[in-house]
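J.: A structural model of the following input is requested.
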Amino acid sequence: MDLLSSLGSGDEGNAGPDVPQCSRKGCRADAVWQILWNNPKIHDAERRKIWLACDEHRGWLENFLQQRLFWRSTEPLEEGEA
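T.: Presented below is the predicted three-dimensional model:
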């Protein structure tokens, strides 16, 4: 048996979920919000990174970013985004 063949090509399972999921660790709920943020120490002022959130974890994720002064805005996740 070839060791590399047994490991696979590395492409299996990398497609991601069909529906965007919440970014909170351990949460697999469908995302309905996009939380836009950046770290001003390392990102340009216009740059926005996005975390996705379900209704339950929206507040937790926003608070986490607000405490670090990273939060910029929260917007609904429209169908077809993410």
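J.: make it CA atoms for all contacts and neighbour counts henceforth
T.: Will do.
J.: residue closest to the middle of this protein?
T.: The centroid of the chain falls nearest to W51 when counting by C-alpha atoms, centre = their mean (3.7 Å).
J.: for that one, which non-adjacent residue is spatially closest?
T.: In space, W51 comes closest to I35 once its chain neighbours are excluded; the distance is 5.1 Å by C-alpha to C-alpha, 6 or more residues apart in numbering.
J.: correct me, but the one you found touches H57?
T.: No. If you go by C-alpha atoms under 8 Å, I35 and H57 don't touch, sitting 10.9 Å apart.
J.: neighbour count: these two, which is higher?
T.: Using other C-alpha atoms under 10 Å, the more surrounded residue of I35 and H57 is I35, with 22 against 19.
J.: and the gap between the residue nearest to the centre of the chain and L61?
T.: 8 Å (C-alpha to C-alpha, to the nearest Å).
J.: here is a second sequence; please produce its structure as well for comparison:
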Amino acid sequence: MSDPRPASPLGGPEVDHVCSAKGCRATAAHAVVWNNPKLHTADRRKVWLACDEHEKSLADFVALRGFLIEVVPVGQLTDADG
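T.: Model prediction:
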């Protein structure tokens, strides 16, 4: 039997996206896209998901280290993100 939920841009059925902030279980609306050039190739796009409350703190954390690429709505994630 097939899953009636639509596929997510990251593959598989659409699921609730949970905020990546420690201890937070809220639904994420934002994707903090980053890359640590000492660990990842230039085309690698790491993603932390964030609820409205934690979007700024998660983005600031990676930006402070020079890793922030962009912050986008979760719906704009592509197969290249992950």
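J.: care to give me the TM-score?
T.: For this chain pair, the superposition-based TM-score is 0.72 by TM-score structural alignment, normalised by the length of structure 1; 65 aligned residues with a C-alpha RMSD of 2.1 Å.
J.: on that earlier part again, what is the aligned counterpart of the residue nearest to the centre of structure 1 in structure 2?
T.: When structure 2 is aligned by TM-score structural alignment, W51 of structure 1 is paired with W48.
J.: who touches that match in this structure?
T.: Residues near W48 of structure 2 by C-alpha atoms under 8 Å, 6 or more residues apart in numbering: 19-20, 31-33, 58.
J.: count of neighbours near the counterpart of A31 of structure 1 in structure 2?
T.: For A31 of structure 1, the aligned position in structure 2 is A28, judged by TM-score structural alignment. Residue neighbour count, defined by other C-alpha under 10 Å, stands at 23 for A28 of structure 2.
J.: same question for A82 of structure 1.
T.: 13.
J.: check contacts around the residue nearest to it when sequence neighbours are not counted.
T.: Leaving aside its chain neighbours, A82 of structure 1 sits nearest to P20 (6.5 Å; criterion: C-alpha to C-alpha, 6+ apart). Contact partners of P20 of structure 1, counting by C-alpha under 8 Å, 6+ apart, are 30-31, 52, 82.
J.: what about P20 of structure 1, distance to R72 of structure 1?
T.: The gap separating P20 of structure 1 from R72 of structure 1 is 21 Å, by C-alpha to C-alpha.
J.: next one: D30 of structure 1 from A82 of structure 1, what distance?
T.: 12 Å.
J.: looking at this, L65 of structure 1 is in a helix?
T.: Yes. Using DSSP: H, G, I helix; E, B strand; the rest coil, the assignment for L65 of structure 1 is a helix.
J.: quick check: closest non-adjacent residue to the corresponding residue of structure 2 for it.
T.: In structure 2, L65 of structure 1 lines up with V62, judged by TM-score structural alignment. With sequence-adjacent residues excluded and distances taken as C-alpha to C-alpha, 6+ apart, V62 of structure 2 is closest to L68, at 5.3 Å.
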